[in-house]
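[1] I would like the atomic coordinates for the input below:
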Amino acid sequence: MEQLGHLLVVALLRALSILPYRWVARLGSGLGAALYRLPGRRKHIVLVNLHLCFPEKSAGECDKLAREHFRHVVRSYLERGIQWFGSARRIGNIVQIESAIDLEDKNAPPTIFMGFHFVGIEIGCILYSLKMPAASLYTHMSNTRLCDLAKRQRGRFGAEMIERSTSARKIVRRLHEGKPVMLAADMDHGIENSVFVPFFDVPACTLTSVSRLAKMGHARVVPFVTEVLPDFKGYRLNVFAPLNDFPSGSDTDDARRMNAFLETQILKFPAQYYWVHRRFKHRPEGMPAVY
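    I've put the predicted structure just below:
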């Protein structure tokens, strides 16, 4: 039964990959709006996150933002068909790039591309791998078949997929070899190698991996964000200038700075951040659980 389900998912994604992009995007948006009408755990998580991060918003405003977020999230799942099975040319046609650095500089210093979990992160990473050999960190999924599929399709244009739990030395070795490393450190992966720093004034368990790897690899840290464009016009990959004085020598200060940068980007298009994740899963000692 599990194998049949996996085959059906692959068949669906392949079918979606050949449909016009706007059709898939509109279908996903409509399906997301419909699913939001149903009670569910993910809807609860989204609303809790929004109320915590935007206490100034009314219940009605949070509900409206959550509904828009569901549209984006479900749409992003359906667009995996194009992202995982679409041609390089097709992907290039739906993603614009605005970069403060030369993305094809073969003499670039060791570089960590620091991403964030917006709904468009997937296609942004895939597009970069079309331009330059890169390594990309991923988190192993509980569904092994789906994890293997995601890893294979994300890396089909040459990206080396490295599991997040792997040795830091392997990642640093790639940096020294001149291969950029892409990672995202804005999820709650537990208190080990993490610090509690503010995220919209709420203590958030935040990974310190970016600072540690940058220090070990003598690497610059370049933030990037992939934005979903309005009116179903595709995406824009925004690559920013390297962060100054990063790492600073303080993991806590660096994590605080990373979250502050992320906040500025979320405020530009708040419905596109992955509020469906339990960002505040772990809490400082003495603080109650929120989910």
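
[2] From here on, just use CA atoms for contacts and neighbour counts.
    Noted.

[3] Assess the claim that Pro109 and Ala219 are in contact.
    Yes. Between Pro109 and Ala219 a contact is recorded at 6.9 Å, counting by Cα atoms under 8 Å.

[4] intersection of neighbour lists for the two?
    None of the residues lies in contact with both Pro109 and Ala219 under the rule Cα atoms under 8 Å, 6 or more residues apart in numbering.

[5] Would you mind telling me which of these two has the busier surroundings?
    When neighbours are counted by other Cα atoms under 10 Å, Ala219 comes out ahead of the other of Pro109 and Ala219, with 24 against 15.

[6] count of neighbours near the nearest residue to that one once chain neighbours are set aside?
    In space, not counting the residues next to it along the chain, Ala219 is nearest to Pro110; the distance is 4.6 Å by Cα to Cα, 6 or more residues apart in numbering. Each residue near Pro110 was counted by other Cα under 10 Å, and the total is 20.

[7] remind me, longest helix of the chain?
    The single longest helix within the chain, with elements called by DSSP state H, is helix 59-78.

[8] What are the contacting residues of that one?
    Where contact means Cα under 8 Å, 6+ apart, the residues beyond helix 59-78 that reach it are 13, 16, 24-33, 35-36, 43, 46-47, 50-51, 119-120, 270-275.

[9] Which members of those are classed as buried?
    Buried by 16 or more other Cα atoms under 10 Å: 13, 16, 24-33, 36, 43, 46-47, 50-51, 119-120, 270-275, out of the contacts of helix 59-78.

[10] Please flag which of the residues you listed sit within helices.
    With helices taken from DSSP H, the overlap with these comprises 13, 16, 24-33, 36, 43, 46-47, 50-51.

[11] Run a quick neighbour tally on Tyr235.
    Using other Cα under 10 Å as the criterion, the residues surrounding Tyr235 number 22.

[12] Same check on the one 3 residues further on?
    Neighbouring residues of Asn238 were enumerated by other Cα under 10 Å; the total is 17.

[13] can you give me the helices in this structure?
    Counting by DSSP H, one finds helices in the chain at the ranges 2-17, 21-36, 41-53, 59-78, 80-85, 88-94, 121-131, 144-154, 168-176, 209-217, 251-266.

[14] this one as well, want them side by side:
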Amino acid sequence: MQFLAYILIYPILWLISILPFKLLYLFSDGIYVLIYHIIGYRRKTVNENLHLVFPDKSEKEIKTITKKFYHHLCDMVVESIKSMTISEAEMKKHFTFSNIELIQQLEKENRSIALMCAHYGSWEWIFILQTYMNVKGYAIYKRLANKYFDRLVKRIRAKYNSHLITTKETISVLMDAKEKGEVSVCGFASDQSPKHDKAFHWTKFMGITVPVHTGAEMIAKKTDMSVVFFGVKKLKRGFYETTFKTLAYNPMDYPDYEITDQFLKLVEEQIYEAPEYYLWTHKRWKHRDKVPENYT
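    A predicted model of the protein is given here:
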């Protein structure tokens, strides 16, 4: 059944991927009507999240953000599909870097990099970063149930010398690279919610106390990786600009969780500036009522 699903769906995805951008975004507009107006995909979750973190906004403002978010979400879907066939030159026109020299300088200094990001703007096209570097790149992902689509995702994201690894593999792979003296860069999407009973750290995110992922910071300390945040700004439809900011050159110089807290503050700044580009469909604040009694 997995293979049947793959051979039926893959040609459709490929045909979508070769559409010119104008037609691609017309297709995205059609998906928007389907998932927002007809299916109502996770509208309740989005509405709850926005009211929770923006209690002072009016219903009209919340509705405006919601509609803009769903338009952006649909764009993200078709842009992910476009990754199947988009050329390197075209990708570089659509996803640019304002200060790539920061990353290149760390590479010259033989510093491995833990690259922290949020589910904001566009994170699918960050893989083009590898074309500006000569080091091995890793990205952590969740393995798909369908092994054929899982291979497809790996193949797409490996186009520019990036290697996908699962969460369970991360420490062993990066420790092995360190022991071999290899300089590498690894991407961590660190803004989503961990299981509350396994969280090491709770802090305020968008004004609400929640458990937070600390894996990127802890792994960076174990493997002596400089920690860099990348923020994404959507310039216009289909065009993004990424800016890097060093959070910790030597992570061991920082108290535990300080780097993570710095990261979350930068994520908040992005959201407050343009909230429609954050991934509101995830239940990021679902554990807010489970704060440990000993938490201060």
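
[15] re the thing from before, the residue nearest to Ala219 of the first structure contacts His218, doesn't it?
    Yes. With the criterion set as Cα under 8 Å, Pro110 of the first structure and His218 qualify as a contacting pair; they are 6.8 Å apart.

[16] Stretch 231-244 of the second structure spans what distance, first to last residue?
    Taking Cα to Cα, to the nearest Å, the first and last residues of stretch 231-244 of the second structure lie 7 Å apart.

[17] which other residues reach that stretch?
    Residues lying outside stretch 231-244 of the second structure but in contact with it, judged by Cα under 8 Å, 6+ apart, are 75, 79, 93-100, 102-103, 117-118, 120-122, 228-230, 266-267, 270.

[18] Buried residues, it. List them.
    Taking 16+ other Cα under 10 Å as the neighbour-count basis, stretch 231-244 of the second structure is seen to contain the buried residues 231-234, 238, 240-242, 244.

[19] got those residues as a markdown table, with distance to Ile219 of the second structure columns?
    Putting those into a markdown table (distance: Cα to Cα, whole Å) gives the following:
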| residue | distance to Ile219 of the second structure |
| --- | --- |
| Gly231 | 21 |
| Val232 | 23 |
| Lys233 | 27 |
| Lys234 | 30 |
| Gly238 | 33 |
| Tyr240 | 29 |
| Glu241 | 27 |
| Thr242 | 24 |
| Phe244 | 20 |
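
[20] ok, and the closest non-adjacent residue to Gly120 of the first structure?
    Once its chain neighbours are removed from consideration, Gly120 of the first structure has its nearest residue in Thr226; the separation is 5.1 Å (Cα to Cα, 6+ apart).

[21] next one: Ser211 of the first structure
    Pro247 (5.2 Å).

[22] For that neighbour, which residues are in contact?
    If you count contacts by Cα under 8 Å, 6+ apart, Pro247 of the first structure has them with 211-212, 214-215, 254.

[23] And Lys286 of the second structure, what's its match in the first structure?
    By TM-score structural alignment, Lys286 of the second structure lines up with Lys281 in the first structure.

[24] Give me the neighbour count for the nearest residue to its match once chain neighbours are set aside.
    The shortest distance from Lys281 of the first structure to any residue other than its chain neighbours is 6.6 Å, reached at Asp188 (Cα to Cα, 6+ apart). In terms of burial, Asp188 of the first structure registers 17 neighbours under the definition other Cα under 10 Å.

[25] Counterpart of Asp188 of the first structure over in the second structure?
    The equivalent of Asp188 of the first structure in the second structure is Ser193 (alignment by TM-score structural alignment).

[26] wait, that match sits on Thr214?
    No. Counting by Cα under 8 Å, Ser193 of the second structure stays clear of Thr214, with 10.6 Å between them.

[27] Show residues contacting stretch 110-124 of the first structure.
    Defining contact as Cα under 8 Å, 6+ apart, one finds that stretch 110-124 of the first structure is touched by 72-73, 76, 83, 91, 95, 175-176, 178-187, 210, 214, 217-228, 235, 237, 262, 272-274.

[28] Could you turn the buried ones of those into a ChimeraX selection?
    A single ChimeraX command suffices to select whichever of the contacts of stretch 110-124 of the first structure are buried according to 16+ other Cα under 10 Å:
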select :72,73,76,83,91,95,175,176,178,179,180,181,182,183,184,185,186,187,210,214,217,218,219,220,221,222,223,224,225,226,227,228,235,237,262,272,273,274
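
[29] now, which of the contacts of stretch 110-124 of the first structure lie within strands?
    95, 181-184, 220-228, 235, 237 (DSSP state E).

[30] residue contacts, His189 of the first structure?
    Taking Cα under 8 Å, 6+ apart as the criterion, His189 of the first structure is in contact with 205-207.

[31] Still touching in the second structure? Go through those.
    Conservation of the contacts of His189 of the first structure in the second structure, assessed by both residues aligned by TM-score structural alignment, their matches' Cα atoms under 8 Å: retained contacts are 205-207.

[32] By neighbour count, which of the residues you listed wins?
    Of all these, Thr206 has the most neighbours under the rule other Cα under 10 Å, reaching 29 neighbours.

[33] Now do the contacts for that residue.
    Taking Cα under 8 Å, 6+ apart as the test, what Thr206 of the first structure contacts is 185-189, 194-197, 255.

[34] How about Ile82 of the first structure?
    Contacts of Ile82 of the first structure by Cα under 8 Å, 6+ apart are 13-14, 16-18, 21, 91.

[35] one more time with 7 Å
    16-17 (Cα atoms under 7 Å, 6 or more residues apart in numbering).
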